[in-house]
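In: Next come a sequence and a model predicted from it.
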Amino acid sequence: MLTRHFRLYLAVALLSAILMTFQSARGPLRPFAIFSRAINTINLTLTLARISISDTLQAISSDKSETRRLEAEVRDLKLRLMEHQKLQKENIRLREMLAFKIAEPRQVAIATVISRSALRWSSSMMIDKGTSDGVQK
């Protein structure tokens, strides 16, 4: 049994001496250098992928905020357009009323119909002018 342990000890010592001689002649051994290159390549690939994904997500977030801003601007412009159209209609109506007043030589009061009678045979209506405006029956 002693010889077996001695042989093992001798083999380890001999292997160590060979390894030290080889390293002193060629420099230190780097058995993991191949793995290091592969790991560095994988690390670089993953880092580039992370940066690309991060940039894409930031662009999407920026696009969403830009979309919200543009939607708010569209709502504002639609409201302004509706107000403009309303003012145009009122302007046309006022011009028509002015033209009617100029064309009619008698004293005329222009009124807006507020409501009409619900009965078919009745032709009564309510207007927004009264005796305080000089309207008589």
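Out: Yes, it's here. Numbers count the residues shown, from 1 in each chain.

In: drop to CA atoms for contacts and neighbour counts, all remaining ones
Out: OK.

In: which stretches of this protein form helices?
Out: All helices of the chain, identified by DSSP state H, fall at 2-26, 33-103.

In: Adding distance to residue 137 and mean neighbour count, write the ones you listed out as JSON lines.
Out: JSON lines is the format used below for these (distance: least, C-alpha to C-alpha, whole Å; neighbours: other C-alpha atoms under 10 Å):
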{"stretch": "helix 2-26", "distance to residue 137": "124", "mean neighbour count": "11"}
{"stretch": "helix 33-103", "distance to residue 137": "20", "mean neighbour count": "12"}
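
In: For residue 118, which of those is the nearest?
Out: Checking the helices of the chain against residue 118 by C-alpha to C-alpha gives helix 33-103 as the closest, at 26.2 Å.

In: so what does that closest one touch, helix or strand wise?
Out: Packed against helix 33-103, as judged by 3 or more C-alpha pairs under 8 Å, 6 or more residues apart in numbering; DSSP states H and E, are no other helices or strands.

In: here's the one I want to compare it with:
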Amino acid sequence: MILAGSRRRVSLFVALVVLAGALLTLQVRSPERRAVGPVGQAVLSVLLPAQVSLGRAADAVIRSWRALNEIGQLRVENARLRAEVEALRREVARLQEASAEAERLRRLVGFRAPDPYATVAARVVARDPSRWYTTLIVDRGSRDGVSRNDPVVTADGLVGRVFEVYPSAARVLLVTDPRSAVGVLVQSSRDAGVVEGTATERLRLRYLSRSSPLREGDVLVTSGLGGVFPRGIRVGVVRAVVRSVGALFQEAEVEPATDLSRLEEVLVMVRPTAAR
């Protein structure tokens, strides 16, 4: 029984081999060698759906990889462009600052001090935030010919006077300091008064004759009296006139000619040694 079963299996195997050989021979002998034979067609019918699915999956993987690679390249390019933009912004800021400084210096150079004064350009190097409208420090001192009570100006007008001098620096008392008092003239009427500091951004005109035709917009200039400030330096502009009932003098609120809150460079008006 066992022997008979073994013979049947061998016979079946041989028959299948012969059939496969015949089918392959038939395919090879086909007039069109490139045509797919019955066996190939059977195999393709089984494998084609799987091949299509695998091809689509492979295409998706390739597309994803390319997309990831492009994203990486775009990130690198974006980082490079951001760095370039930031560098350009810094360069623009530097050029704008240099242009503004050049304009300020150009205006300072255009200032002409009256005889016998000469001018020494100085940079503001320190300022007390709690006393912004009182004093500041500049980087010029006795080594540069600066001395106490030298007037300090900008191209716009009066800043104050030097009241402390060191070898390489000086402290300037601003016109807005309450300790400051400057003799002035109303430019239009030539009436005299005194401008005092208020420790704020405004000045106070006092001791002006009540009969003076003072009005808003009038310009005040130094009178030259007192020996500290030369005559004719612009001090400020009248912004409000105060005439109190029964008072002998009229007063006014004055806007300084120079923006004292934004000082960066100033001119110290120094006198020759013989004139001091």
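Out: Perfect, I can see it now. Just so we're clear, the structure is a prediction, and the values are computed from it rather than from any experiment.

In: Any idea what the TM-score comes out to?
Out: Scored against TM-score structural alignment, normalised by the length of the first structure, the superposed chains reach a TM-score of 0.70; 129 aligned residues with a C-alpha RMSD of 3.5 Å.

In: still on that earlier bit, could I get the helices of the first structure as CSV with distance to residue 131 of the first structure?
Out: Below are the helices of the first structure laid out as CSV (distance: least, C-alpha to C-alpha, whole Å):
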stretch, distance to residue 131 of the first structure
helix 2-26, 119
helix 33-103, 19
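
In: nearest to residue 125 of the first structure, of the ones you listed?
Out: So among the helices of the first structure, helix 33-103 is nearest, using C-alpha to C-alpha, at 19.6 Å.

In: on that earlier part again, of all the helices of the first structure, which one is nearest residue 120 of the first structure?
Out: Closest among these, once you apply C-alpha to C-alpha, is helix 33-103, at 28.0 Å.

In: Which among the helices of the first structure is found nearest to residue 127 of the first structure?
Out: With C-alpha to C-alpha as the measure, helix 33-103 is the member of these nearest residue 127 of the first structure (15.5 Å).

In: counterpart of residue 35 of the first structure in the second structure?
Out: In the second structure, residue 35 of the first structure lines up with residue 46, judged by TM-score structural alignment.

In: before we move on, what about residue 111 of the first structure?
Out: Looks like residue 111 of the first structure aligns to residue 122 there (TM-score structural alignment).

In: how much space between residue 94 of the first structure and residue 81 of the first structure?
Out: Separation of residue 94 of the first structure from residue 81 of the first structure (C-alpha to C-alpha, to the nearest Å) stands at 20 Å.

In: do residue 6 of the first structure as well
Out: 101 Å.

In: Pull up the distance across stretch 108-115 of the second structure, start to finish.
Out: Length of stretch 108-115 of the second structure, first residue to last, C-alpha to C-alpha: 17 Å.

In: Distance from the chain centre to that stretch, please.
Out: Distance of stretch 108-115 of the second structure from its chain centroid, counting by C-alpha atoms, centre = their mean, to the nearest Å, is 32 Å.

In: State the span of the first structure onto which the helix or strand hosting residue 253 of the second structure is aligned.
Out: Per DSSP states H and E: residue 253 of the second structure is located in strand 249-256. Counting by TM-score structural alignment, strand 249-256 of the second structure pairs with no residue of the first structure.

In: What's the first helix or strand after that strand?
Out: Next along the chain after strand 249-256 of the second structure, taking DSSP H and E as the criterion, comes strand 265-270.

In: That following strand corresponds to what range in the first structure?
Out: Matched against the first structure by TM-score structural alignment, strand 265-270 of the second structure finds no partner residues.
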